[in-house]
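K.L.:
following is a predicted model, sequence given first.
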Amino acid sequence: TLPTIDILLGNTFEIHNLAAAQKITMESSDGDDIATFQDGGMTLMALQNTPTDRTHWRILKVVGGASPTFSVHRSSNQTISTTAATKIEWNAEDVDNNSNFDIATNHRFTPTVPGNYLFVIIVRWGSVTTAEAISMLLQKNGVGIYTSSGAADDAANPGNPGSHISIIVDMNGTTDYVEVQSDSTVDSSYDILGSSNRVSNFSGLRVP
């Protein structure tokens, strides 16, 4: 059941328990019994309970809501010179409709709308000279939550192994962030392959 709200025009109120909720400023034209209010990509329809003072409104429907979406990739190779886990520095942005991906400094996604997010990551490695399982790691708030490995089985010709991750993660819309690391237990010099064909990429969207 959607709530009844009691608020003066021009003030703000906060809707709780709605995935797309943000603070909304009430606005309407004189004489309207039904009004729509918009903020941050969310549309709220409300009906006046007391048409004369335009103070009491009953929420009829919440439509849509902000849906942060991003897609980034490596446009060129990133050389990693350590066996330690190292952050993949996504350096090209295709989509970032809510300006939530920091491509310049931290190379991480910090959504400002709470909810469940689907993340898809594809990584290809190059210059791998040792037979091993090389891994990528999705981290949330600096803690690994999912690992996927690509095997370079032939020491003489290990090739360009690859791997992918698809996972749904709950994000609080304020402090939670995700980033991707690469980890090699044997090879101390290798590349994250990058090109205009987006062979290594990271994308995500909020699940409605």
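P.N.:
All right, it came through fine.
K.L.:
drop to CA atoms for contacts and neighbour counts, all remaining ones
P.N.:
Will do.
K.L.:
and for S76, nearest residue in space, chain neighbours not counted?
P.N.:
Of all residues not flanking S76 in the chain, G194 sits nearest, at 4.0 Å (C-alpha to C-alpha, 6 or more residues apart in numbering).
K.L.:
check this structure for its longest strand and report it.
P.N.:
Using DSSP state E to define each element, the chain has its longest strand at strand 115-126.
K.L.:
show me how far that strand is from its chain's centre.
P.N.:
Put simply, strand 115-126 sits 10 Å off its chain's centre (C-alpha atoms, centre = their mean, to the nearest Å).
K.L.:
which other residues reach it?
P.N.:
19-20, 136, 159-173, 190-193, 199-207 (C-alpha atoms under 8 Å, 6 or more residues apart in numbering).
K.L.:
another one to put next to it:
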Amino acid sequence: MTLKIVSEATGGRIQNETPIDVLTVGAAGLITLPGNLVMPAGVLKQAGNKKIGCSVFISANTAFTRNVDTKIPYTGVGWNPNGAFNTSTNRFTPDVPGWYAVHLTSSTNGDAASDNCQTHINKNGFTNITVGLTNTSSAVLLVCVHSGSQLVYMNGTTDYIEGHVYRGQASGTCTLNGDAGGSANRLSAILMYPD
């Protein structure tokens, strides 16, 4: 995969020759993109010495309401160098405008069969990116795992991102799976191209 960022003379558009489908998040929250990042000379702008991004996760199993779109309550912080992720609101609100690589992984369990599981990256309170959508007509889905990545533009003032899940099931409880390493439910973001 090669991600090219073209010059501002062409409007600063981002071209993705092959869709980004995987980001690797290390134990300390370090985000690694697959492939090579190619930038023409003079295009990359620095965000000073700021490290902008976050890597947050759910450290213990957390119940959530079935048949309701639910904001994921991240309890563990792997990496949040400038405090852009607020653990009280569960929002990532960076103070530097630009394009961010955002990755969301969710794992949910239900004690009753589910026929609809969804995972979304919400920007400014709206479903902006559907990371995963699983529908089964046989209603036998007890465990649902989704993972996906997207480049998202953030304005550096009011734009924010949240992780959301939904499980459609007739009865029983739903659980966001948690673990100390944060591999089951994680939201990661990193500034790729500042304005």
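P.N.:
Yep, it's here. Keep in mind that what you see is a predicted model, and the values were worked out from it rather than measured.
K.L.:
looking at the second structure, name the residue matched to the residue nearest to S76 of the first structure.
P.N.:
Counting by TM-score structural alignment, G194 of the first structure corresponds to G178 in the second structure.
K.L.:
a strand runs through its match, doesn't it?
P.N.:
No. Looking at G178 of the second structure with DSSP: H, G, I helix; E, B strand; the rest coil, it is coil, so not inside a strand.
K.L.:
next, count neighbours for it.
P.N.:
23 (other C-alpha atoms under 10 Å).
K.L.:
and what of D154 of the first structure?
P.N.:
12.
K.L.:
can you check the one 10 residues further on too?
P.N.:
Using other C-alpha under 10 Å as the criterion, H164 of the first structure is surrounded by 18 other residues.
K.L.:
wait, what's in contact with it?
P.N.:
H164 of the first structure neighbours (C-alpha under 8 Å, 6+ apart): 120-123, 148.
K.L.:
could you redo the last one with a cut-off of 10 Å?
P.N.:
120-124, 135-136, 147-150, 200-202 (C-alpha atoms under 10 Å, 6 or more residues apart in numbering).
K.L.:
kindly report the same for G178 of the second structure.
P.N.:
57-62, 74-76, 106-108, 184-186.
K.L.:
enumerate every residue touching the equivalent of W79 of the second structure over in the first structure.
P.N.:
Aligned counterpart of W79 of the second structure in the first structure: V95 (TM-score structural alignment). Counting by C-alpha under 10 Å, 6+ apart, V95 of the first structure makes contact with 68-72, 101, 203-204.
K.L.:
same list (these) but as JSON lines, adding neighbour count and distance to A131 of the first structure.
P.N.:
Shown next, in JSON lines, are the contacts of V95 of the first structure (neighbours: other C-alpha atoms under 10 Å; distance: C-alpha to C-alpha, whole Å):
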{"residue": "P68", "neighbour count": "22", "distance to A131 of the first structure": "39"}
{"residue": "T69", "neighbour count": "22", "distance to A131 of the first structure": "37"}
{"residue": "F70", "neighbour count": "22", "distance to A131 of the first structure": "34"}
{"residue": "S71", "neighbour count": "20", "distance to A131 of the first structure": "31"}
{"residue": "V72", "neighbour count": "23", "distance to A131 of the first structure": "29"}
{"residue": "F101", "neighbour count": "26", "distance to A131 of the first structure": "34"}
{"residue": "S203", "neighbour count": "20", "distance to A131 of the first structure": "29"}
{"residue": "G204", "neighbour count": "21", "distance to A131 of the first structure": "31"}
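K.L.:
now, the most widely separated pair of these?
P.N.:
Using C-alpha to C-alpha, these reach their maximum pairwise distance at P68 and V72, which is 13.5 Å.
K.L.:
surely T127 of the second structure and K71 touch.
P.N.:
No. Between T127 of the second structure and K71 no contact is recorded; they are 11.2 Å apart, counting by C-alpha atoms under 10 Å.
K.L.:
overlap of the contact sets of these two?
P.N.:
Counting by C-alpha under 10 Å, 6+ apart, the residues touching both T127 of the second structure and K71 are 120-121, 162-164.
K.L.:
out of those residues, which comes closest to F92 of the second structure?
P.N.:
E162 (6.6 Å).
K.L.:
that closest one corresponds to which position in the first structure?
P.N.:
Using TM-score structural alignment, E162 of the second structure sits opposite E179 in the first structure.
K.L.:
ok, and the closest non-adjacent residue to that match?
P.N.:
Using C-alpha to C-alpha, 6+ apart, the closest residue to E179 of the first structure is R108 (4.8 Å).
K.L.:
same check on M192 of the second structure?
P.N.:
Y100 is the one closest to M192 of the second structure (C-alpha to C-alpha, 6+ apart), at 5.3 Å.
K.L.:
after the strand or helix carrying V145 of the second structure, next one along is what?
P.N.:
Counting by DSSP states H and E, the element that carries V145 of the second structure is strand 141-154. Moving toward the C-terminus from strand 141-154 of the second structure, the first helix or strand encountered (DSSP H and E) is strand 161-169.
K.L.:
what about that following strand, how far off from the first structure?
P.N.:
Following superposition, strand 161-169 of the second structure is found to deviate from the first structure by 1.5 Å on average (mean C-alpha distance after the TM-score superposition for the first structure).
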